[in-house]
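Engineer: can you look at this prediction? I've put the sequence above it.
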Amino acid sequence: MTNTTKLFALLATCVISAVSAPALAVGGAGTQAANVENAAASRLLTVAGHGEVMLNPDSLRTSISIRVRAETLAQARAEAGSKTRAVIAALEGLGIQALQVRTVEIAVTPIPERQRPGDDTPPRIIGYEAESRLSVALRDVTVKELRAHGSRILDTALAAGANVVGGVDFFLSKPREAHRLALAAAVRDARENAKVVAGAANVTVSGLRTIKTVAAESYGYAQKAMMADAVETVTGFPVEPGEIRVTTQVTASFLFTK
């Protein structure tokens, strides 16, 4: 072999060595990282966390209706309209700044004559029933104001001509803030649960790996009042807000070491 041939062979060997060494090093680092990742995944402790907060409501909503019957459609509409305007005026006259009143439904229904069994003839219309339903809401006030104004709202509406009152529903004007409080409580609960499980398993929690929310629910406790007859007997009844429970859940995975 000539000297020139030997020189080319030596250069080729150096190039192959220079390329192959880093390639092997990269492959080794990738494998090592994958092994670390698999080891970490096999040392995960997954627990659930439950968060719950009890809060006083700051708002209420109720449904108030004016229901009338008359022989003619015009009479039913006129009477229902007149009484509805009177109820709205009376509620606005309370001077409650946070009070919101809006019409949500107007319905007029014919009243058929009662038929005898086996009678297939079309029933005769003997009158009409007209109903106007109002949604009344009081938002972002204190519990003391809910108690005081809630009773005044119902009494005033009934005295002005309303004759059907739906349930009183208490709620939070800023539900997202309550949900965040429950979320924070759920995360704290998940950490405590992880510590308990790790202690029982004789391992040590070393850090949080993943966390996700599972569900969120809120429950309100409300007075219910359904009245269609003898409404004069219910004026002056107390309105007492109940606490609202807001709950949520999270699932968290923690790394642990032996």
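Structural biologist: Ah, there it is.
Engineer: contacts and neighbour counts: CA atoms only from here.
Structural biologist: Fine.
Engineer: after the longest helix along the chain comes which helix or strand?
Structural biologist: Assignment by DSSP state H gives helix 3-41 as the longest helix of the chain. Using DSSP states H and E, the helix or strand that follows helix 3-41 towards the C-terminus is strand 44-55.
Engineer: residue ranges for the strands of the protein, please.
Structural biologist: Using DSSP state E, the strands of the chain run over 44-55, 59-70, 99-112, 125-138, 164-165, 169-171, 204-219, 244-257.
Engineer: CSV for those strands, including mean neighbour count and distance to Ala34?
Structural biologist: Putting these into CSV (neighbours: other Cα atoms under 10 Å; distance: least, Cα to Cα, whole Å) gives the following:
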stretch, mean neighbour count, distance to Ala34
strand 44-55, 19, 16
strand 59-70, 22, 55
strand 99-112, 14, 61
strand 125-138, 20, 59
strand 164-165, 21, 66
strand 169-171, 24, 51
strand 204-219, 14, 17
strand 244-257, 21, 17
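Engineer: same list, the ones you listed, but as TSV with distance to Thr13 please.
Structural biologist: Below are the strands of the chain laid out as TSV (distance: least, Cα to Cα, whole Å):
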stretch	distance to Thr13
strand 44-55	47
strand 59-70	83
strand 99-112	88
strand 125-138	87
strand 164-165	95
strand 169-171	80
strand 204-219	47
strand 244-257	47
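Engineer: wait, which of those is closest to Lys144?
Structural biologist: strand 59-70 (11.1 Å; Cα to Cα).
Engineer: tell me the angle of that closest one relative to strand 99-112?
Structural biologist: Using axes from the mean of the first three to the mean of the last three Cα atoms, to 10 degrees, the inter-axis angle of strand 59-70 relative to strand 99-112 is 30 degrees.
Engineer: starting at the chain centroid, how far to strand 59-70?
Structural biologist: Centroid separation for strand 59-70 versus its chain: 25 Å, with Cα atoms, centre = their mean, to the nearest Å.
Engineer: name the helices or strands packed onto that strand?
Structural biologist: Strand 59-70 is packed against helix 73-92, strand 125-138, helix 143-160, strand 164-165, strand 169-171, with contacts defined by 3 or more Cα pairs under 8 Å, 6 or more residues apart in numbering; DSSP states H and E.
Engineer: check contacts around the nearest residue to Val101 once chain neighbours are set aside.
Structural biologist: Nearest in space to Val101, with sequence neighbours left out and distances taken as Cα to Cα, 6 or more residues apart in numbering, is Val136 at 4.6 Å. Contact partners of Val136, counting by Cα atoms under 8 Å, 6 or more residues apart in numbering, are Arg61, Thr62, Ser63, Ile64, Leu99, Gln100, Val101, Arg102.
Engineer: here's the one I want to compare it with:
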Amino acid sequence: MRFTTAAILAAMLAAPLAALPARAEAPAPRITVTGEGRTETAPDMATVSLGVQTRADTAAAALAENSAQLARVLARLKAAGIAERDLQTSGLGLGPQMDYSRDGQPPRVVGYEASNQLTVRVRDLSRLGAVLDQAVGDGANTLNGLSFGLSDPAAALDAARVQAVAEARRKARMMAEAAGARLGAVLEMNEQGNGLDPRPMFRTGAAMEAAAVPIAGGEVGYAVSVSVTWALLAP
């Protein structure tokens, strides 16, 4: 009985020690750095947002006139070589025009306005000015924006990615050497964002000649940001 009791006591004393977690090892040293890359190139495509606004005494008349003008614009753009896939109508609106000028009197309807927006992709930039001139001549009376880009930006984005990783490595190596260490293997890499950089960039002599609307395409920039984690090793 004594031997059994001693064994039980020994087991009870050892149990708390066995339940203690093993001492955690310190995490391996690492460094995470963000790098940015950017490429600039001449655009090969323009996107134009234009529209037609018409006013008439009745809603039906305003909408009918708007439809007729937009049909003429679309027909001329197609005749100019713009493909169906590069034409998209959007933003159709129809509403009353109100007169609020009568003091003390409720506003009254003085007419109706119809509007329709058209997004046009122009892939031959040498014809961009002429396309705009023709669209305005056929009834487009609002211009809401003009932007340039690449029809296939994959190569520009890939070049920016290479630059971003190289920049991250340069900064990480400099920081590691300053801390008395050196870079090891890459542990993690993430792309944090990419796309068309909105900052305008212009090149001398990039104007595209047109009969009525001169356009300067300049350059477009694509930017990429990456985050890279390296192991840190002893020097």
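Structural biologist: Structure received. Note that the structure is predicted; figures quoted are calculated from it, not measured.
Engineer: rewinding a little: measure the counterpart of the residue nearest to Val101 of structure 1 in structure 2 to Leu94 of structure 2 for me?
Structural biologist: Aligned by TM-score structural alignment, Val136 of structure 1 pairs with Val120 of structure 2. As for Val120 of structure 2, its distance to Leu94 of structure 2 is 22 Å (criterion: Cα to Cα, to the nearest Å).
Engineer: before we move on, what about Val131 of structure 2?
Structural biologist: Val131 of structure 2 is 27 Å from Leu94 of structure 2, by Cα to Cα.
Engineer: and what of Glu25 of structure 2?
Structural biologist: From Glu25 of structure 2 to Leu94 of structure 2 the distance is 70 Å (Cα to Cα).
Engineer: one more: Ala11 of structure 2?
Structural biologist: Counting by Cα to Cα, the separation of Ala11 of structure 2 from Leu94 of structure 2 is 87 Å.
Engineer: same check on Ser227 of structure 2?
Structural biologist: Relative to Leu94 of structure 2, and taking Cα to Cα, Ser227 of structure 2 is found at 49 Å.
Engineer: picking up where we left off before, just give me the closest of the contacts of Val136 of structure 1 to Ala90 of structure 1.
Structural biologist: Distances from Ala90 of structure 1 to the contacts of Val136 of structure 1, taken by Cα to Cα, are shortest for Val101, at 11.1 Å.
Engineer: what do we get in structure 2 for that closest one?
Structural biologist: Aligned partner of Val101 of structure 1 by TM-score structural alignment: Leu87.
Engineer: ok, that match to Leu132 of structure 2 distance?
Structural biologist: 14 Å.
Engineer: got it, and Arg123 of structure 2?
Structural biologist: 13 Å.
Engineer: ok, now Gly195 of structure 2?
Structural biologist: 27 Å.
Engineer: cool, and Glu219 of structure 2?
Structural biologist: 20 Å.
Engineer: hmm, who's touching stretch 130-142 of structure 2?
Structural biologist: Against stretch 130-142 of structure 2 from outside (Cα under 8 Å, 6+ apart): 50-53, 69-70, 72-73, 76-77, 80, 210-213.
Engineer: repeat that for 10 Å
Structural biologist: 48-54, 66, 68-77, 80-82, 115-118, 120, 122, 124-125, 127-128, 143, 209-215 (Cα atoms under 10 Å, 6 or more residues apart in numbering).
Engineer: in structure 1, what range does that stretch match?
Structural biologist: Mapped onto structure 1 using TM-score structural alignment, stretch 130-142 of structure 2 covers residues 152-164.
Engineer: same thing with stretch 35-45 of structure 2?
Structural biologist: The aligned range for stretch 35-45 of structure 2 is 49-59, by TM-score structural alignment.
Engineer: so how far is the matching stretch off the chain centroid?
Structural biologist: 11 Å.
Engineer: just give me the residue closest to the centre of structure 2.
Structural biologist: Gly195 (4.8 Å; Cα atoms, centre = their mean).
Engineer: list the contacts for Ala12 of structure 1?
Structural biologist: Counting by Cα under 10 Å, 6+ apart, Ala12 of structure 1 has contacts Ala18.
Engineer: nope, Ser90 of structure 2 is what I was after
Structural biologist: Listed by Cα under 10 Å, 6+ apart, the contact partners of Ser90 of structure 2 are Ser49, Gly51, Ser115, Asn116, Gln117, Leu118, Thr119.
Engineer: find residues that contact each of Leu87 and Leu132 of structure 2.
Structural biologist: In contact with both Leu87 of structure 2 and Leu132: Val48, Leu77, Val120, Val122, using Cα under 10 Å, 6+ apart.
Engineer: dump those residues to JSON lines, plus distance to Glu177 of structure 2.
Structural biologist: Putting the shared contacts of Leu87 and Leu132 of structure 2 into JSON lines (distance: Cα to Cα, whole Å) gives the following:
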{"residue": "Val48", "distance to Glu177 of structure 2": "51"}
{"residue": "Leu77", "distance to Glu177 of structure 2": "60"}
{"residue": "Val120", "distance to Glu177 of structure 2": "53"}
{"residue": "Val122", "distance to Glu177 of structure 2": "51"}
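Engineer: max pairwise distance over the residues you listed: which two?
Structural biologist: Val48 and Leu77 (12.0 Å).
Engineer: overlap of the contact sets of those two?
Structural biologist: Common neighbours of Val48 of structure 2 and Leu77 (Cα under 10 Å, 6+ apart) are Leu87, Val120, Val122, Val131, Leu132.
Engineer: the nearest residue to Asn56 of structure 1 once chain neighbours are set aside - how many residues pack around it?
Structural biologist: Take Asn56 of structure 1 and drop its neighbours on the chain: the residue closest to it by Cα to Cα, 6+ apart is Glu243, 4.8 Å away. When neighbours are counted by other Cα atoms under 10 Å, Glu243 of structure 1 registers 17.
Engineer: contacting residues for Glu243 of structure 1?
Structural biologist: Counting by Cα under 10 Å, 6+ apart, Glu243 of structure 1 touches Val53, Met54, Leu55, Asn56, Pro57, Phe170, Phe171, Tyr219, Gly220, Tyr221, Ala222.
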